[in-house]
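Novice: Mind folding the following:
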Amino acid sequence: MGLLLATVACERPVPPVTNEVGQDAFNLTTYLHEQRQKLETEQPMVLKSVAAQGREPEVVETPDIDWEDELAIFEQADLSRPALQEFYTRREQVLEDGAVAVEFTKLEDASTLVHYLRLIMAPDGRLKQLNARLQDENIIFFSNRVIELSTDSRTGDISSYQVEGVQKMIFGDTLRYEVKANL
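Specialist: Down below sits the predicted model:
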C-alpha cells in the first residue's frame, strides 16, 4: 500500500456518510447490481478455484456464473444505509496515489454482521478495492468470512474476488473453505 499522506479523520462515531462535496457515499449495493447486469450481458471467462477443508482446490474456467449468487456476499458488506452508521467508527486516509481508504470498524457493543470494512476509492470516486470481515453467530451457528474484491484500475469493473470462511453448526463439524475468482 502507498504511504499515508494525510489523515482526514480519526476514529470517531460515524456521521451520515457523505463525501466532501455533499454527495451520498459509495453505495456498494448499487455498484454490485450494475456490475451484475454488465457481467450477465458480457459473460466473461472466469477462472475460479474452490477449496474446502484443506483439500486441493478444484479449478474451473467458465463463463457460466450465477452472478447474483456470486456477488451476494459482497452486498452484505454495504454500510451506506444510514441506519447502520451509528454502529461503526469511520476513518479516512488519503493514500500516496491520491486514492482514499475508508475504514469502518464495528463498535464493541454493536451486534452487526460486518465487523470491518475497508474501501479504497480512486480519486475519481470509483471503487478500487474492498476488504471486509463478516461474522455471524447465534446459539446454533457460527460463520466468519473474510472477503476481498478488486477492480480494474482503468474501468472500475470487478477484476477478481475471494472469500475465505469458516462455518460451524452446533452439532456439526467445522467447515473451512476458500473461493477465488479472476475475470
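Novice: From now on I want contacts and neighbour counts done on CA atoms only, so please keep to that.
Specialist: Noted.
Novice: those strands in the chain, which residues are they?
Specialist: 4-9, 46-52, 58-62, 88-95, 100-106, 114-121, 127-137, 141-151, 158-169, 174-182 (DSSP state E).
Novice: Second input sequence below; structure requested for side-by-side comparison:
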Amino acid sequence: MKKLVYLLPLVLFFACQSPQRPDDFKAPYYDLKGYIDAQIIDLNRTKPLVRKDAIVNEENETLITQKIDWSKELELFVQADINKPAFTQSYFVDTLSTRTISYRLRKGENLPVQYMEVITDAQGKLEKIKATLLDKNYLFESERILTLESKNGRLSAYQIEGFQQLFMGEPKPFKVTAIVQ
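Specialist: Predicted coordinates for the structure are as follows:
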C-alpha cells in the first residue's frame, strides 16, 4: 500500500503531460502562420502608413492610419493556415509552375479553407497568397476570399472579400482592401 502512495503521484504527473509535436515533423504545406507572425513583428516595429477601404452593405469607408493592431488585423490569415499535423492528408497539392503551388481540399473533408494558392518570386520569397474559406451550418453561411500581396518579402497589400448570411436573411457582402506603404 505504501508503494502505491508513492506511485500514484508519479503516474498522475506523467498522465497530465501534454503530447508534443515531434521535432521531426516536416510541414507539408506553405507556412502561412510563420510568414504572418514574422510580418506582425515587422509591422509593429516599423508602424507603416496604411490605407484601408471598406465596403459593407454598399457603404464605403476609407481610413488612413498607422495605429493598427496587426495581430487582430491579420488574424483571419493566421486562421487560414493549413499547415497543421492533423491536415497532412486533407489537401491535394498541385504544382502549377515552379513559382505557384495550389492546395485544394479533398472531398469528404470538412475544413474551412477550401483552396489556397501560393505564388513566390524567383528567389522563393512570397509574392501572393489567395485563399477561399467557407463556413456553413444550419444558422449561417459565410465565404471569405483572402488575398495577400508581398514585395521583397514584406506585406504590401491585403484584401478580404465575401459575404455572411443568416439562415433567415439576405447575404451581406463585404470587402476590405488595405495598402501598406
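Novice: With mean neighbour count and distance to residue 80 of structure 1 added, can I get the strands of structure 1 in CSV?
Specialist: Conversion of the strands of structure 1 to CSV gives the following (neighbours: other Cα atoms under 10 Å; distance: least, Cα to Cα, whole Å):
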stretch, mean neighbour count, distance to residue 80 of structure 1
strand 4-9, 12, 18
strand 46-52, 17, 29
strand 58-62, 13, 32
strand 88-95, 20, 11
strand 100-106, 21, 11
strand 114-121, 21, 11
strand 127-137, 20, 14
strand 141-151, 18, 17
strand 158-169, 18, 19
strand 174-182, 17, 26
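Novice: Columns distance to residue 36 of structure 1 on top of the ones you listed, output as a markdown table?
Specialist: Shown next, in a markdown table, are the strands of structure 1 (distance: least, Cα to Cα, whole Å):
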| stretch | distance to residue 36 of structure 1 |
| --- | --- |
| strand 4-9 | 32 |
| strand 46-52 | 14 |
| strand 58-62 | 16 |
| strand 88-95 | 28 |
| strand 100-106 | 24 |
| strand 114-121 | 19 |
| strand 127-137 | 15 |
| strand 141-151 | 14 |
| strand 158-169 | 10 |
| strand 174-182 | 15 |
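Novice: so which of those gets nearest residue 32 of structure 1?
Specialist: Comparison of the strands of structure 1 against residue 32 of structure 1 by Cα to Cα identifies strand 158-169 as nearest, at 9.0 Å.
Novice: in structure 2, what residues pair with the closest one?
Specialist: Using TM-score structural alignment, the residues of structure 2 aligned to strand 158-169 of structure 1 are 155-166.
Novice: Now that stretch on structure 1. Mean distance?
Specialist: Stretch 155-166 of structure 2, aligned to structure 1 and superposed, deviates on average by 0.6 Å (mean Cα distance after the TM-score superposition for structure 1).
Novice: quick one: the closest residue to residue 106 of structure 1 other than its chain neighbours from residue 6 of structure 1, how far?
Specialist: Nearest residue to residue 106 of structure 1, sequence neighbours excluded (Cα to Cα, 6 or more residues apart in numbering): residue 88, at 4.5 Å. Computed as Cα to Cα, to the nearest Å, the residue 88 of structure 1 to residue 6 of structure 1 distance reads 21 Å.
Novice: Would you confirm that the residue nearest to residue 106 of structure 1 contacts residue 104?
Specialist: Yes: assessed by Cα atoms under 8 Å, residue 88 of structure 1 is found in contact with residue 104 at 5.8 Å.
Novice: Just give me the match in structure 2 for residue 68 of structure 1.
Specialist: So residue 68 of structure 1 corresponds to residue 71, using TM-score structural alignment.
Novice: correction: residue 142 of structure 1
Specialist: In structure 2, residue 142 of structure 1 lands on residue 141 (TM-score structural alignment).
Novice: you'd agree that match is up against residue 168?
Specialist: No: the criterion here is Cα under 8 Å, and residue 141 of structure 2 misses it with residue 168 at 10.9 Å.
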